[in-house]
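Enquirer: Need a 3D model of the sequence below.
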Amino acid sequence: MTVTLREAGEADYPAVAAVMSAANPRHAWTAETLAHETQGLLDHPLRPHLFQLLAEQGGQAVGAALTYQLPGMFHPDRYQAEVMVVPQAEGQGIGSMLADALEAHLESRGAREVLAGTYEDHPRGLAFLARRGFTEALRVFDNVLDLGEFDPAPWAEQARLPDGLRLLSLPELMAERGEDAAWRAYHAAYAEAREDVPRTGEATPLLYGVFRQREEHPGFLPGGVLLAVTDAGEVAALTELYGDAADPGRLNTGLTGTRRAWRRQGLGLALKLAALDLARQRGARSLWTGNASTNVPMLALNERLGFRPQLAWIEMRRGNLAGGGV
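Expert: Purely as a prediction, here's the structure:
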């Protein structure tokens, strides 16, 4: 049966999200989430590029491909690329058709570095990327905690913040300091902490206006933003819980981080424990977080708490702007 490719638009978000979820059920998408993420790209002050393709067979969506510039790690010559095929349509050359179309588009854009990836248990995907000149750049593990198996009792002492800090949720800080002041304190801590998160390129500064858009994310939980706050209203450390698009019994961790001046005082552990308590209160069955293989301190902390690593996502790269490009 003939496969046709066409550029995808807003009306295709349900079909694209369905393909993305079928290709990677560990991290499901909804049309609403895809619309939010896409609009965030289109509205970003850096004006990152976005190109989306849909593959159809017999009137059904069987594959999708995206290439875009990631605002959080922006360079005009760096692109992310994703090629996804629903499992029942694999092995028919659909992925190659989509990849060839992306390749032509990226070549027309003068791309010098392209990032793509797949899971370590997907040899077809790894071989596919290797044939196209990609090599491994970074491994990221999903770490999952079964909340039914977590016992908070042994952690009571570590759950306390040091003197001079209080545990507040974002809404509680807003009630004390006002909405804008609370968000700016949250942003200042987040922007500093994220600079030290392992990634394959240099982090782009996070603008406050862009940061505020996270409150519009379908999975954003204001009460799930937990902050270690000084008496002056400064946020010293933070952790975030997000709802999951496909599983109401699952919560996902955003960033857990501590500002440099406050590190090595147990703030990250205390906030993680507070998040676990909140997740249990909300009736969640599991908590997911993602950590790069090079983020040894956070991997060790999660292991102590009982998180178990899942299969690794292998981020692969072709070209390297840090090394002078292709």
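Enquirer: can we go C-alpha only for contacts and neighbour counts from here?
Expert: OK.
Enquirer: Please tell me how far stretch 212-219 is from the chain's geometric centre.
Expert: 13 Å (Cα atoms, centre = their mean, to the nearest Å).
Enquirer: Can you get me the start-to-end distance on it?
Expert: 14 Å (Cα to Cα, to the nearest Å).
Enquirer: what's the answer for stretch 11-29, then?
Expert: 15 Å.
Enquirer: repeat for stretch 2-13
Expert: Taking Cα to Cα, stretch 2-13 runs 22 Å from one end to the other.
Enquirer: what's stretch 16-34 in contact with?
Expert: For stretch 16-34, the external contacting residues (Cα atoms under 8 Å, 6 or more residues apart in numbering) are 13-15, 54, 61-64, 84-87, 217-218, 245-246.
Enquirer: list the buried ones in that stretch?
Expert: Buried positions in stretch 16-34, judged by neighbour count with 16 or more other Cα atoms under 10 Å: 16-24, 28-31, 33-34.
Enquirer: which two from the contacts of stretch 16-34 end up farthest apart in space?
Expert: 87 and 217 (28.3 Å; Cα to Cα).
Enquirer: Same drill for these two, tell me which one is more crowded.
Expert: Comparing residue 87 with residue 217 by other Cα atoms under 10 Å, the one with more neighbours is residue 217, at 17 against 13.
Enquirer: Not counting residues beside it along the chain, what's closest to residue 274?
Expert: The shortest distance from residue 274 to any non-neighbouring residue, by Cα to Cα, 6 or more residues apart in numbering, is to residue 159 (6.9 Å).
Enquirer: With respect to residue 132, which of the buried residues of stretch 16-34 is nearest?
Expert: Taking the buried residues of stretch 16-34 together and measuring to residue 132 by Cα to Cα, the closest member is residue 23, at 20.0 Å.
Enquirer: Let me know how buried residue 247 is, in neighbour terms.
Expert: With other Cα under 10 Å as criterion, residue 247 counts 13.
Enquirer: Which of the buried residues of stretch 16-34 fall in helices?
Expert: Counting by DSSP state H, the buried residues of stretch 16-34 place 16, 17, 18, 19, 20, 21, 22, 23, 31, 33, 34 in helices.
Enquirer: hmm, which two among these are most spread apart?
Expert: Farthest pair in those, by Cα to Cα: 23 and 33, 16.3 Å.
Enquirer: What is the neighbour count of residue 39?
Expert: Neighbour tally, residue 39, other Cα under 10 Å: 12.
Enquirer: before we go on, could you also do this sequence so I can check it against the first one:
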Amino acid sequence: MLEAKMRDFRHSDYDSYASIHNAFDPTHPLFLERARYEDSCFGRTRYRMKRYVAESDRGEMVGVGGFEHLFFSYHPHRFALSVEVHPTWQRRGIGGLLYERLESELRSAGAEAAWAIVESTHSESVAFVRKRGFAEKRRFLESTLDLTSFDPAKFEPRAKELESKGIVFASLAEEMSRDPTSGRKLYELENSADRDVPNIVKPKPMSYHDYNIIILKSPVMLWEGSFVAKKDYLYVGSSSVIKSGLKDTIEQGFTAVRPGFRRRGLAQAVKLMVAKHARSHGVKSILTHNDSRNEAILTVNEKLGFVRRSERIEFEKVLQD
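Expert: Model prediction:
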């Protein structure tokens, strides 16, 4: 076993953190702009995070581990836990040392449970968490829409039908430029829809204060490519997009439809607006992640042409009875 030194993560560690993460999981490179901003939200909101690094005896950063509240699966006593060790330094006990530090701190703080999200194809990572008492709770599906072959024409009739019934589609950038209450209206819409999205816990709703910091002020949100559906002045549907950090690719965020306006094709229509705008601006692919139990949105995605690319497993370990 290597004698690794543990220390707190520093702001100057981000580039080394990205190198470790990208070597550990090259199919999902760390998008530093997003990572830096979201880290800055901890401490300014109700969400908490702690991160450590492992260094070799030469001072080389060889591993990273941390725990944090999840923004959209918030429970005050449950945290997501992650451990990443550079492949050239694996099988030397570094991951185990990081994990032991993290679990000890969580137990001391009275945490009820820890979650670990692992690529289903990373057999060693799956074995690592299972060995430490984690059990599978749910799966996330990652899918992509190829905009180079996407044909919006066959989806236009439904959108036109909605417009004939008084639904108006607009980009959120337009809405924000002319309506100072648009951010709060989007927050209220997403909260109304989020209650019905499958989750690992029944999350406590995000406050508008935190939503404003984490979402509305985020530099990675692409409001000009995000769309809302309105009925008079009421927001009844929306779909947001985010910078992905990948070439010619954007990430689809939350697609929300207000209860009472469902089963009318609104989710498909707002996602259509997103896809059309993205394609017209040279984007070649849209990436999205969904709970495998969210049959409604998975059906919409399949109709639009999203193809499943990979799968992640969320594990849970109970820390306090």
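Enquirer: hang on, the earlier thing: now the residue nearest to residue 274 of structure 1: how far from residue 239 of structure 1?
Expert: In this view, residue 159 of structure 1 and residue 239 of structure 1 are 14 Å apart by Cα to Cα.
Enquirer: Please apply the same query to residue 131 of structure 1.
Expert: The gap separating residue 131 of structure 1 from residue 239 of structure 1 is 39 Å, by Cα to Cα.
Enquirer: Cross-check the contact I'm expecting between residue 46 of structure 1 and residue 70.
Expert: No. Applying Cα atoms under 8 Å, one finds residue 46 of structure 1 not in contact with residue 70, separated by 9.8 Å.
Enquirer: ok, these two, which is more surrounded?
Expert: For residue 46 of structure 1 versus residue 70, the count of surrounding residues by other Cα under 10 Å is larger for residue 70: 18 against 14.
Enquirer: Aligned counterpart of the more buried one in structure 2, please.
Expert: Using TM-score structural alignment as the criterion, residue 70 of structure 1 maps onto residue 70 of structure 2.
Enquirer: Show me the helices in structure 1, by range?
Expert: 13-23, 31-43, 94-109, 123-131, 170-177, 179-194, 208-212, 267-281, 296-305.
Enquirer: distance between the fifth one and the chain's centre?
Expert: I take that to be helix 170-177 of structure 1. For helix 170-177 of structure 1 - counting by Cα atoms, centre = their mean - the centre lies 26 Å from the chain centre.
Enquirer: Would you mind listing the outside residues contacting that helix?
Expert: 180, 181, 182, 183, 186, 222, 223, 224, 225, 226, 227, 233.
Enquirer: Now it: buried residues?
Expert: Neighbour count says helix 170-177 of structure 1 has 170, 171, 172, 173 buried, by 16+ other Cα under 10 Å.
Enquirer: and if you look at the third one?
Expert: Buried residues in helix 94-109 of structure 1, defined by neighbour count with 16+ other Cα under 10 Å: 94, 95, 97, 98, 99, 101, 102, 103, 106.
Enquirer: list the contacts for the second one?
Expert: Going back to what we said before, that points to residue 95 of structure 1. So residue 95 of structure 1 contacts 63, 83, 84, 85 (Cα under 8 Å, 6+ apart).
Enquirer: ok, these in structure 2: which stay?
Expert: Retained in structure 2: 63, 83, 84, 85, out of the contacts of residue 95 of structure 1 (criterion both residues aligned by TM-score structural alignment, their matches' Cα atoms under 8 Å).
Enquirer: which one among the residues you listed gets closest to residue 198 of structure 1?
Expert: Compare each of these with residue 198 of structure 1 using Cα to Cα and the shortest gap goes to residue 83, at 23.9 Å.
Enquirer: tally of neighbours for the residue lying closest to the closest one once chain neighbours are set aside?
Expert: Leaving aside its sequence neighbours, residue 83 of structure 1 sits nearest to residue 65 (Cα to Cα, 6+ apart; 4.4 Å). Neighbouring residues of residue 65 of structure 1 were enumerated by other Cα under 10 Å; the total is 26.
Enquirer: Next up, the contacts around residue 65 of structure 1.
Expert: 52, 53, 54, 81, 82, 83, 84, 98, 99, 102.
Enquirer: do the same with residue 166 of structure 1
Expert: 227, 228, 229, 230, 231.
Enquirer: Now the buried members of those residues.
Expert: 227, 228, 229.
Enquirer: tell me which of the residues you listed is nearest to residue 318 of structure 1?
Expert: The closest of these to residue 318 of structure 1 turns out to be residue 227 (Cα to Cα; 38.4 Å).
Enquirer: these two touch, right, the closest one and residue 238?
Expert: Yes. Using Cα under 8 Å, residue 227 of structure 1 is in contact with residue 238, at 4.5 Å.
Enquirer: which neighbours do those two share?
Expert: Overlap of the contact sets of residue 227 of structure 1 and residue 238 (by Cα under 8 Å, 6+ apart) consists of 186, 271.
Enquirer: related to what we said a few turns ago, give the residue from residue 131 and residue 239 of structure 1 that has the larger number of neighbours.
Expert: More crowded of residue 131 of structure 1 and residue 239, by other Cα under 10 Å: residue 239, with 25 against 10.
Enquirer: who touches the more buried one in this structure?
Expert: 225, 226, 227, 253, 254, 255, 256, 257, 268, 271, 272, 275.
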